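**Student:** fold the following and give me the result.
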Amino acid sequence: MSVPQADPVITRWTRQFLREEPPRATSLLVTVFGDAIAPHGGAAWLRKLIELMDTFGINERAVRTSVFRLAEDHWLEAQRHGRQSRYTLTASGGRRFALASRRIYHPGPATWDGHWTLVLIPRGADVVTSRSDLRRELGWEGFATITPGLLAHPQADRDRLRELLDELGVRDDAFVVGARDLPGVTTRELAELAGYWPLDAVAAQYREFLTRFGPVARAIGTDGARCSPRQAFLVRTLLVHAYRRVVLHDPRLPAAMLPEDWPGREAYGLSRGVYRAVTPAAEGYLEEALTGAGEVLPMPSAEFRERFCVR
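**Tutor:** Presented below is the predicted three-dimensional model:
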């Protein structure tokens, strides 16, 4: 079976993207590890990483600096094998990637039962720091700050919330309760709290994403046959890199609380279509780039096969 040649339309698009929006080396390496390496065992030789990142015009010095920073931040750990270094995901890095994957590659719940989760942090000097840290971390989980000591979300991940409270050491400080509207008591509904989330800003980011990736999605089509393996890997990585920057800021509110023309739905559909189209060729490129003589790329994880229903 012949390998497709690089499509000139896709080549022009990737060159323009990298020229106009050059990704930061460390951030892009996080995307590459999360999207491509973590599902295949979570480890790569440094020399192979350097070659792989050259696909995006990231030089050797930037790659070495990036892996050093990620090791300092406990995302990666280095293993020495003679003169060679092999970088693997740490346990905490793997957990962080797993949490991000749930939001990037999978749509939110299709239905909502009207139930809310409220997190209350009481006043007091002893919990001032806890309150600040918790607001920040819950913000990344999609919670909105209603008042300085009250945060809310209509579709909270309770398992993640429990983990987060434990990680911050505030499980004994916070009150976590469920809430629903009480019919007939007031004319206002909890759904009006949607105004506490920056939905306009998130919608604008989704529309920008659609404008940027629409042309390459049309060029690729539904089967990715026009992509060379290198182009497939380039496009898939840039797609995930750009999409995650938006979706990780999306509070993932229930459909009932979103406008009918919410662009997040279209952005997910575009991402799903492109990802599925280019993944077979991208995986071939990845195996060639990360393995040497006698090496075999580990089979993809079950989680990978569930991404955008790739299978």
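
**Student:** C-alpha only now, for contacts and for neighbours.
**Tutor:** Fine.

**Student:** Ile37 against Lys48, yeah?
**Tutor:** No - taking contacts as CA atoms under 8 Å, Ile37 lies outside contact range of Lys48: 11.5 Å.

**Student:** please provide the structure for the following sequence as well, for comparison with the first:
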Amino acid sequence: MTKNSKSSKVTETGEASGVPMAGWLEPPQPQDLVVTLLADNVRHRLDSVWSGGLVRLLGEFGFSVGASRVALTRLARRDLISRVKNGRLVAYRLTERTERVIAEGDDRIFRLGREELSPQRMTVLWHTLPEDSRLERARLARRLRFLGFGSVQDATWISLGDREPEVVNLVKDLDIDRFVSLMTGEPSPGFGLGPLIERAWDLAGLTARYETFLAEFSPYGAERGRRELTDGEAFRVRTKLVHNFRQFPFLDPGLPSGGAAREQSVELFHVVYPALKEQAHRHFDLLATPDEGVR
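**Tutor:** Next comes the predicted model:
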């Protein structure tokens, strides 16, 4: 991807974003990016953040004021963030529901590549959600993918390892237990798992994404590559780093032989992410603080 390439993907406002694609594995959407910003810069640090500050911060990634405000409104309607008044100012905080989802996500992200799941144990989920329950089906699919499940056919999902505890919590959270059946067991040693795994996961595409991630962020793996970064640059690099890395749990089944690209990407993430933390938080706080006279 070149530095001048643009995304034509439609944003939450229904208009092409024109957001520069350099540094992104997928065109970023403002709602998703808000959650990343709050998870990495507000959670465990601040009670809430000024809405105007979030708009400024999204602007750092090419989103217009209109697209940013629409994203905040829609996240609030989905009960992913809550709106609070701080004097004359409007602020947002994470809801309990979003805190739980982020905690679950962080667990997957920080274990990725460091917890090899045995293919000798598998989890199979089958559901009977009606075709017209599009929202429920989409939410289930997204959450299952984040747990490392792959789809072998409509309504049938598989994962390496025993995922029963996570799935039980997920199904209860979505209130769809009456539509779901779950099995865990051992695959037959008389047959290979290759065809099943290839159907459920795009391993070649996954490797290509890891290689793109390495090409984009390897310059910051050594201290000399981070030394000259301003606070703003560190904030943008770190945000792109973690936002991109959050995609891998959706795509990676966690095979023991994950390949060199995964191993190197995981190691790179665990070096760069903490190294840029202080600078990134400093820049976030600067832009998230209301100007004098706005208070």
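
**Student:** and Ile37 and Lys48 of structure 1? which has more neighbours close in?
**Tutor:** Ile37 (22 against 16; other CA atoms under 10 Å).

**Student:** that one: what's it in contact with?
**Tutor:** For Ile37 of structure 1, the contacting residues are Ala43, Ala44, by CA atoms under 8 Å, 6 or more residues apart in numbering.

**Student:** which SS class is it?
**Tutor:** helix (DSSP: H, G, I helix; E, B strand; the rest coil).

**Student:** please apply the same query to Ile158 of structure 2.
**Tutor:** Per three-state DSSP, Ile158 of structure 2 ends up strand.

**Student:** for the alignment partner in structure 1 of it, which non-adjacent residue is closest in space?
**Tutor:** In structure 1, Ile158 of structure 2 lines up with Ala152, judged by TM-score structural alignment. What sits nearest to Ala152 of structure 1 in space, not counting adjacent residues and going by CA to CA, 6 or more residues apart in numbering, is Leu118, at 4.5 Å.

**Student:** make sure the one you found is indeed in a strand.
**Tutor:** Yes - counting by three-state DSSP, Leu118 of structure 1 falls inside a strand.

**Student:** how about it, what's its match in structure 2?
**Tutor:** Checking TM-score structural alignment: Leu118 of structure 1 goes with Val124.

**Student:** my read is that its match contacts Thr184, right?
**Tutor:** Yes - in this structure, Val124 of structure 2 is within contact of Thr184 by CA under 8 Å, at 6.2 Å.

**Student:** still on that earlier bit, how many neighbours does the residue nearest to Ala152 of structure 1 have?
**Tutor:** Leu118 of structure 1: 20 neighbours (other CA under 10 Å).

**Student:** what does Asp159 of structure 1 give?
**Tutor:** Counted with other CA under 10 Å, Asp159 of structure 1 comes out at 8.

**Student:** who's in contact with the spatially most central residue of structure 2?
**Tutor:** Geometric centre of structure 2, nearest residue: Arg246, 3.5 Å, by CA atoms, centre = their mean. Contacts of Arg246 of structure 2 were listed using CA under 8 Å, 6+ apart, and they are Gly105, Ile109.

**Student:** quick one: map it onto structure 1.
**Tutor:** If you follow Arg246 of structure 2 across to structure 1 using TM-score structural alignment, you land on Arg244.

**Student:** what residues sit buried inside the strand or helix carrying that match?
**Tutor:** Using DSSP states H and E, Arg244 of structure 1 sits within helix 229-247. Neighbour-count burial for helix 229-247 of structure 1, with 16 or more other CA atoms under 10 Å as criterion, is recorded at 229-244, 246-247.

**Student:** likewise stretch 61-77 of structure 2?
**Tutor:** Buried positions in stretch 61-77 of structure 2, judged by neighbour count with 16+ other CA under 10 Å: Phe61, Gly62, Phe63, Ser64, Ala67, Ser68, Arg69, Val70, Ala71, Leu72, Leu75, Ala76.

**Student:** distance of the third one relative to Ala22 of structure 2?
**Tutor:** Separation of Phe63 of structure 2 from Ala22 of structure 2 (CA to CA, to the nearest Å) stands at 14 Å.

**Student:** what does the last one give?
**Tutor:** If you measure Ala76 of structure 2 against Ala22 of structure 2 using CA to CA, the figure is 29 Å.

**Student:** do a quick rundown of the helices in the stretch 1-150 of structure 1.
**Tutor:** 8-20, 25-32, 46-53, 60-72, 91-104, 128-140 (DSSP state H, counting those that start in this stretch).

**Student:** for the stretch 151-295 of structure 2, same thing?
**Tutor:** 164-174, 194-200, 203-217, 223-226, 231-245, 248-251, 260-275, 277-288.

**Student:** all set, thanks.
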